[in-house]
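Asks: no FASTA, just this:
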């Protein structure tokens, strides 16, 4: 491999990549992606990697700053990969994400929305209620690191706190690292997952935090290690689970029967969940997202609604409050059962849930042969292209598509508009992950004749 020339060079930043790096051009036209640089800036950069069609670099000095540049709150910014945009003010971040969405729709889907929705935003700090912390014992440093991966994913960032994670967890990362470092199994714990619901009233009259930690461990934990973890959990008001194997191996360590709940007060709903279940990471934004989706769907009291990739029923159960019937379909059987339990918990009788792999042939599924009026879907990053090709789309008056990956939304929007005769009436972004380059978006489609 040829040696990389790390001599600093001047770069004019013209755009932002999908992962939050500035875009510049070499004199020969080759693209350079510059970490820590913003559109409109002139920087000195140093090359870090070379590829055939583009180079990578990092900012070493800002010669001319963009008006949107701000001082990052976190001292680990630029090393920890948890955030890529802390140097960009909030307005600049969400407008950049909006440009990413519109560019993807035009470039990949060859579609343009008739209306661009106002961005949805909520709290920018202390919002992250679900995540995975990496753990690594570093003998050269004589310590155990707990945190997110560095920009070089081979390493774990040496952090004591995180400002985007809910404070109950984010302010205790250093304490969590000290706990793991004190364990006999400190070299055999690769990760700790955290998840937070609402505080739970206790029998003692006090509310318990509703926050759970799940320790993945590669070898059995000694009685002393388990006692240390329980003492930490009791001191910080956490429930704690152990995971010695796959997802099915997760079991509570303390208390004996932990309760995890989150509520959606606008719809008078409470959801029970398990520590590794998927829930939206930003509670405040989640409520706004559901309200926006329901408004765009415009379901009427007599409608039957199909909700695909339904999970725990995050959209299904709010929909059930205002329509004749809603059918939720989800690939993971455990989530389907918990969605059914949540419907029963909330006294909802007009919601059905089915387990089905939405990336496979669905022709034998009974719900596929039922009539529906409207469709809501919230697929994973891979999108919903296969299931859309199987659905009898003519039955729907509207489709609302919630997306966590703008490229897959753009691809599927192109299919709906250019091959199936739909119109993209509206699209916009939602800041589910402030200070990261992650783009969450929502789109509404209607049949062209409508």
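Replies: Alright, I've got the coordinates. Everything numeric in this text was worked out from a predicted model, so none of it was measured.

Asks: going forward, measure contacts between C-alpha atoms and count neighbours the same way
Replies: Fine.

Asks: now the strands for the stretch 351-450 of the chain?
Replies: Counting by DSSP state E, counting those that start in this stretch, the stretch 351-450 of the chain has strands at residues 351-355, 374-377, 398-403, 422-430, 440-447.

Asks: Would you mind pulling the contact partners of the shortest one?
Replies: So that's strand 374-377. 297, 299, 303-310, 395-402 (Cα atoms under 8 Å, 6 or more residues apart in numbering).

Asks: Quick check on the residues you listed: which are buried?
Replies: 297, 299, 303-310, 396-402 (16 or more other Cα atoms under 10 Å).

Asks: Helices - which of those residues land there?
Replies: When the buried ones among the contacts of strand 374-377 are checked against helices (DSSP state H), the matches are residue 297.

Asks: Give me the residue at the spatial middle of the chain.
Replies: residue 281 (6.0 Å; Cα atoms, centre = their mean).

Asks: okay, now the one to match up with it:
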């Protein structure tokens, strides 16, 4: 989740005379907000596009930084489109449907490029540089340089994308049953925790969208709907699953209603409680997906998996290509999850070592490697924010590294990677801000960005993922 600006109590009062502004939008930022400047400062305008003139409501400000919401489009951009979803105005999900998909990717690339090139290392924060021998290190106080001073331009590659509709294979529905005569089942409204009643969701795959109306019927038929916390929907290779999270056990009548729903809709149903889970009419709820055609991975409904199967397959294939794997490579996969990258990569090299901080993910990844006949793909449980993990690799002679951290990034791990002397470091990021910070650390340690590309895992949203390949500065471009 993005770290949004939080106003303080002392200097964010918006004066009535400043509340409405006519603004010229000159670009967007990495969160897909329009940018405008005037004598009072900079404005981040939700819902605005480059080259537009808009009327906006300034909702909060701190110093010369203002946050606003479009109220009227005076002069629209050529990239502006009519949103295709009936819930666009209220839903907090696909907030950029007002922009053409290709134009949006172009705008995002420009914004993220500027973010990366102008992110510097904090002058008062020492970077830990490892010498060739593990365990020996020295602290260097970095110069106050930006990435732009270390690498003049970014070697952008074509983005990975998919269709902007019917791509999402997994989602979670919230429920508000406080009023039994007006039960809401759907998503959170934009800028609020309120739940609106979902009638359609064009980004869901058809199998999941078809369950929306029957689920409304189900929750309205249950005598104790307040006992339902949320409902997760998953379409996998082997089944369509509805996972119902309960805060308290349901009556026998309500359990029968869920059994009838499963039979009528021909779906698997899992009931989750605080003490565990059980399946309605099935032995287990293991699901499967394929990161590449020759590999199948198992996962549980609450495991992290990518929701856009097409982009995930492109992403894994691109990772294998950019790493330029050969039969002698020993690859380290940090934040490896259930093996989304590790297991496919293991088909192309001598060994893969996956490290993950969640123990149940390590167990699942180990099983996935075994199921696919890849015993040289091994997994370890370790806290990657603790430098101790690097010592376990002292004798491994790792040649290449892949990391796919959460939105918090991988600052502590990044500081240690050069000590392994890898020829390739492939960074998969779901947060351009933390990527820019971590990239600055690598560039200060004599690496450069050899390739970088966007991955549109969530079309028509402000969210953007990217992949970047770092190689030693003295290495020729590939």
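Replies: Done, it's in. Small disclaimer: the values here were computed from a predicted structure and weren't measured.

Asks: re the thing from before, minimum distance to residue 390 of the first structure: which of the strands of the stretch 351-450 of the first structure has it?
Replies: strand 374-377 (13.4 Å; Cα to Cα).

Asks: once aligned to the second structure, how far is the closest one on average?
Replies: When the second structure is overlaid, strand 374-377 of the first structure sits 0.6 Å from its aligned residues on average, using mean Cα distance after the TM-score superposition for the first structure.

Asks: Tell me which residues touch the equivalent of residue 408 of the second structure over in the first structure, please.
Replies: Per TM-score structural alignment, the equivalent position to residue 408 of the second structure in the first structure is residue 382. By Cα under 8 Å, 6+ apart, the residues touching residue 382 of the first structure are 405, 408.

Asks: thought residue 433 of the second structure was touching residue 113?
Replies: No. Contact between residue 433 of the second structure and residue 113 fails when scored by Cα atoms under 8 Å: they sit 10.9 Å apart.

Asks: now the helices for the stretch 151-300 of the first structure?
Replies: With helices called from DSSP state H, counting those that start in this stretch, the stretch 151-300 of the first structure shows them at 167-170, 173-181, 223-236, 283-297.

Asks: Figure out which of those is closest to residue 349 of the first structure.
Replies: Of all the helices of the stretch 151-300 of the first structure, helix 283-297 sits nearest to residue 349 of the first structure, with 19.3 Å by Cα to Cα.

Asks: hang on, residue 17 of the second structure in a strand?
Replies: No. Assignment of residue 17 of the second structure by DSSP: H, G, I helix; E, B strand; the rest coil gives helix, placing it outside any strand.

Asks: Roughly how far does it sit from residue 58 of the second structure?
Replies: 10 Å (Cα to Cα, to the nearest Å).

Asks: Between the two, which is the more surrounded one?
Replies: Each of residue 17 of the second structure and residue 58 has its neighbours counted (other Cα atoms under 10 Å); residue 58 has more, 21 against 7.

Asks: Now name the helix or strand holding the more buried one.
Replies: Using DSSP states H and E, residue 58 of the second structure sits in strand 53-62.

Asks: Could you identify the helix or strand that succeeds that strand?
Replies: The helix or strand immediately downstream of strand 53-62 of the second structure is strand 65-75, counting by DSSP H and E.

Asks: can you name the residues of the first structure that that following strand overlays?
Replies: With TM-score structural alignment as the criterion, strand 65-75 of the second structure aligns to 54-64.

Asks: in that stretch, what's buried?
Replies: 55-62.

Asks: Same check on stretch 466-474 of the second structure?
Replies: So, applying 16+ other Cα under 10 Å, buried residues of stretch 466-474 of the second structure: 466-472.

Asks: same thing with stretch 429-442 of the first structure?
Replies: For stretch 429-442 of the first structure, a neighbour-count test (16+ other Cα under 10 Å) marks 429-442 as buried.

Asks: Alright, I will stop here.
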